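S.K.: Structure for this input, please:
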Amino acid sequence: MALNSKLRKSIFWLHLVSGLITGIVIAMMSATGIAIAFEDEMLEWSDRAVKIAQPATPEAERMSIATAQSHLQQALPEFAANYVEVPSAPSLAYSFYHSRKGPIYVDPYNGAISESNREAVHHVIHEIEEWHRFFGGSGEPGSLGRLVTGISNLALVILCITGLYLWFPRRWSWRAIRAILWFRSYSSSKARDFNWHNVFGFWSLPVVLILAATAVSISFEWGHKLPFLAFGEEPPKARNFSMMAQAPLEIAPPAHNSQPLSAEAMLAPVQDAYPMWEKIGLPLLAPSEAPLNKPVSLDLYLPDYMPNRAWMPVDVDPYRGLILRATHLKDRSAGLQARIWIRFLHTGGAFGFWGKVIASLGCFAALVLVYTGFSLSYRRFFNQHRRTR
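M.R.: Purely as a prediction, here's the structure:
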């Protein structure tokens, strides 16, 4: 019994000290996590009106991408579009981009131009993301901000594990379990906070532990490598979207003076092969880029609530209109699949809208745990000090 008591006391102090040291950062990451969980939905909502197309009749046909691009150049000559997204829904406009700038919407029926409203929303979300990831500091590898949030994520994993151990009562009985399993009315704020700390901690544990563990993998270089090493793979150096890069392909040399196919001709084989497509993005080739010695990479989006299952890069021969390579998430290596799952489990996006709701509820529970943890600690140290004076 004495050994169990000492173990419990040691785990309690590890739990308490870890929470006091990292609680503020954990609260910041939880609050900002809620704020940025629905980034895609907020950006889509901000442009819900300006991206609508207006066909004159139900049978109206879309103008070609080249014609739409010409309308855009006439209206906004300073915007040199080099990428376009074509939606499958006839009620949506073409979306033109220049690198990271855009989108600019062009109605495919009348050529009307509409600018996006998402810039302000995106700027605010980006600032919140900087705090969420780097505590307002630099995101450079080895930076203090990245280290602070990384250590706090690791501490949150420790808090989850030690918290579960401490949650179990010293003596098993239904009365003891019930008191820490659900909310109860108490006469004192200390008893209420203790009850809330136990109830929120128990029911949110799976979600908070997943959020914390996946954050550790994202925060640290060694954490990034773990899923690859677990499957015996060489971890990629890139820890961003670049880790999805594939070996370059070459195409058969085109006939003399051959010109690349039109955008519609390059889209056609992809649309035929994947009739459930939702949208396809493709680069806009300048005449100076011909002749090409590599395929054109299209971004195909299929119906799926997980972003990286919905997105599929497709390489097309720009002269013959042949699909040379299409890579679904299931075609990736096991290590890369695991790493992608980690990224979207952390945001909740792996399970779509409701996954994000659950992740946000986990973040809210973490805020309650930080508050009740600090409140209980304050009473332990300061109220006790006052009683002994």
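
S.K.: drop to CA atoms for contacts and neighbour counts, all remaining ones
M.R.: Will do.

S.K.: Next up, the contacts around residue 157.
M.R.: 209, 212, 213 (C-alpha atoms under 8 Å, 6 or more residues apart in numbering).

S.K.: helix, strand or coil for the nearest residue to the last one once chain neighbours are set aside?
M.R.: Using C-alpha to C-alpha, 6 or more residues apart in numbering and skipping residues adjacent in sequence, the residue nearest residue 213 is residue 157, 6.2 Å away. The local conformation at residue 157, judged by DSSP: H, G, I helix; E, B strand; the rest coil, is helix.

S.K.: one more, for comparison:
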Amino acid sequence: MIRAIIFRLHLTVAAAAGVVILMLAATGVILSLEETVTGFAERRYRVAAPAGAERLPPEEIAAAAGLTATSLSYRSDPHAPVRVHEGQARYARVNPYTGQVLATGPGGLERFFEGAHDWHRWFNVSGGSVRRARAVTGVVNVAFLFLLLTGPILWIPRPVTRRSLANVLLFRPGARGARRNLNWHQVVGIWSVLPLAVIAATGVTASYPAVGDRVYPMVGNVVSAGAWPAGSVSQGVGIEGAAISEDPARALDPDLSAVFATAEAWAPEWRTLILNLPRSSDSEVRVEVQAGRAGQPQRTGFLTLDATTGAARAWTSFADDTPARRAQQFLRYAHTGEYWGLGGQWLAGLFSLAAALMVWTGLSLAVRRLRRFVRRRRAPPTSGTA
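M.R.: A predicted model of the protein is given here:
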């Protein structure tokens, strides 16, 4: 009786939310490939790095882009172009040795992935509809979590024998039609249930800030604070023992070359440096230092420097955040797998593909069940014989 009730609830929730879950899973697969695909596309813009050549000063690179530059994004790869950003909407790829503009963006590939992001988060709506759309995706994540929790109850065979367990743990190559779909649905579900439960649960915290506010303090106590990189401005010593500038005087003549040199020396293992260009009234420059890939906040820090001398004034990293803030960032990037690097992102994509297959086979089984029900209702009643 209880199993029958759970089955009906499982079927009802799946029928109501299945199409949206399928969309979220499909866009999740696409987004898991974003860094890999754009990385391959970026290779066409690789530049020659002559032996002993040095990059042009940041001011010259910014001027060469022909934009109202707000930030410069450097890669540690000497063959990578520098991205000169104008806000968040536009950028130019600039050869850091010659100042040649290689291309401007965003291009079609980046707009495609941006659209996939928007569909995954809020159905690609805009304006005041975004909040309502995010609430819907949150409900769907809750529904998916319910399906993942009730699914194993229905998949456990009765009675439990070696053969019955093999039917739900292993693929059956010879199965066809509904039996194949049921086998795939059960096998993929059993092996994917725990990772998919994590993905769904972290999606709920992102969709509902009120839920996140209750979860973050608890999760923050178990998230490692990390210890990257070594060195602390608060100790009163900067790069290579140089005294830290504490003069808050306004910057009249920024020296971005000195700022960049200090940032490079601060974290020799850096992968990406994002230099935020100061305004004329700013006395400080902020540089984002990434030692890992995008989505790894535990390997990211922010260095504040004197705009005129390039001396370090302050350093903040993942370890300096509150436990709640660390938990928020951890759950955000655990949802996509990015927290664990490219491998984690690919695994998240693989399990998203598994979710898509589960939804597809589940809906197929539901449609077959509906057709049988309709046929029975339409079948003429059998008349008794004398």
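
S.K.: what's the TM-score for these two chains?
M.R.: Overlay of the two chains. TM-score (TM-score structural alignment, normalised by the length of structure 2): 0.84; 355 aligned residues with a C-alpha RMSD of 2.6 Å.

S.K.: hang on, the earlier thing: among the contacts of residue 157 of structure 1, pick out the one closest to residue 317 of structure 1, please.
M.R.: residue 213 (41.9 Å; C-alpha to C-alpha).

S.K.: Which parts of the stretch 101-250 of structure 1 are strands?
M.R.: For the stretch 101-250 of structure 1, the strands defined by DSSP state E, counting those that start in this stretch cover 101-106, 113-115.

S.K.: Map residue 349 of structure 1 across to structure 2 for me.
M.R.: Per TM-score structural alignment, the equivalent position to residue 349 of structure 1 in structure 2 is residue 338.

S.K.: where's its match relative to residue 347 of structure 2, distance?
M.R.: According to C-alpha to C-alpha, to the nearest Å, residue 338 of structure 2 and residue 347 of structure 2 sit 10 Å apart.

S.K.: repeat for residue 180 of structure 2
M.R.: From residue 180 of structure 2 across to residue 347 of structure 2, the span is 25 Å (C-alpha to C-alpha).

S.K.: likewise residue 197 of structure 2?
M.R.: In terms of C-alpha to C-alpha, residue 197 of structure 2 sits 14 Å off from residue 347 of structure 2.

S.K.: what's the burial count for the aligned partner of residue 272 of structure 1 in structure 2?
M.R.: Under the alignment by TM-score structural alignment, residue 272 of structure 1 pairs with residue 265 in structure 2. Residue 265 of structure 2 is flanked by 12 other residues according to other C-alpha atoms under 10 Å.

S.K.: Then residue 13 of structure 2?
M.R.: 16.

S.K.: For residue 207 of structure 1, list the residues it contacts.
M.R.: 358, 359, 362.

S.K.: How about the contacts made by the equivalent of the last one over in structure 2?
M.R.: Structural correspondence for residue 362 of structure 1 with respect to structure 2 (TM-score structural alignment): residue 351. Listed by C-alpha under 8 Å, 6+ apart, the contact partners of residue 351 of structure 2 are 192, 195, 196.

S.K.: May I see the residues you listed arranged in JSON lines, with distance to residue 291 of structure 2 as well?
M.R.: Output for the contacts of residue 351 of structure 2, formatted as JSON lines (distance: C-alpha to C-alpha, whole Å):
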{"residue": "192", "distance to residue 291 of structure 2": "31"}
{"residue": "195", "distance to residue 291 of structure 2": "26"}
{"residue": "196", "distance to residue 291 of structure 2": "28"}
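
S.K.: from the residues you listed, which ones fall inside helices?
M.R.: Those of the contacts of residue 351 of structure 2 mapping onto helices are 192, 195, 196, per DSSP state H.

S.K.: now, which of these sits nearest residue 342 of structure 2?
M.R.: Nearest to residue 342 of structure 2 among those, with distances taken as C-alpha to C-alpha, is residue 195, at 16.4 Å.

S.K.: Wait, residue 12 of structure 1 touches residue 164, no?
M.R.: No: here residue 12 of structure 1 lies out of contact with residue 164, judged by C-alpha atoms under 8 Å, at a distance of 10.8 Å.

S.K.: the more surrounded of the two?
M.R.: A direct count of neighbours by other C-alpha under 10 Å for residue 12 of structure 1 and residue 164 places residue 12 higher, at 17 against 14.

S.K.: which residues in the stretch 1-150 of structure 2 form helices?
M.R.: Here the stretch 1-150 of structure 2 has its helices, by DSSP state H, counting those that start in this stretch, at 2-32, 34-42, 58-64, 108-122, 129-155.

S.K.: mind putting those in CSV, distance to residue 50 of structure 2 included?
M.R.: Below are those laid out as CSV (distance: least, C-alpha to C-alpha, whole Å):
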stretch, distance to residue 50 of structure 2
helix 2-32, 35
helix 34-42, 20
helix 58-64, 17
helix 108-122, 30
helix 129-155, 48
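
S.K.: For residue 319 of structure 2, which of those is the nearest?
M.R.: So among the helices of the stretch 1-150 of structure 2, helix 34-42 is nearest, using C-alpha to C-alpha, at 25.9 Å.

S.K.: Now do that closest one: which range of structure 1 does it align onto?
M.R.: Helix 34-42 of structure 2 covers residues 39-47 of structure 1 once aligned (TM-score structural alignment).

S.K.: Give me the nearest residue to the counterpart of residue 15 of structure 2 in structure 1, chain neighbours excluded.
M.R.: In structure 1, the residue matched to residue 15 of structure 2 (TM-score structural alignment) is residue 20. Distances taken as C-alpha to C-alpha, 6+ apart place residue 374 nearest to residue 20 of structure 1, at 7.0 Å, with adjacent residues excluded.

S.K.: Quick one: map that neighbour onto structure 2.
M.R.: So, by TM-score structural alignment, residue 374 of structure 1 is matched to residue 363.

S.K.: That match contacts residue 18, doesn't it?
M.R.: Yes: between residue 363 of structure 2 and residue 18 a contact is recorded at 7.1 Å, counting by C-alpha under 8 Å.

S.K.: more neighbours, the two?
M.R.: Using other C-alpha under 10 Å, the more surrounded residue of residue 363 of structure 2 and residue 18 is residue 18, with 22 against 19.

S.K.: That concludes my questions; thank you for your assistance.
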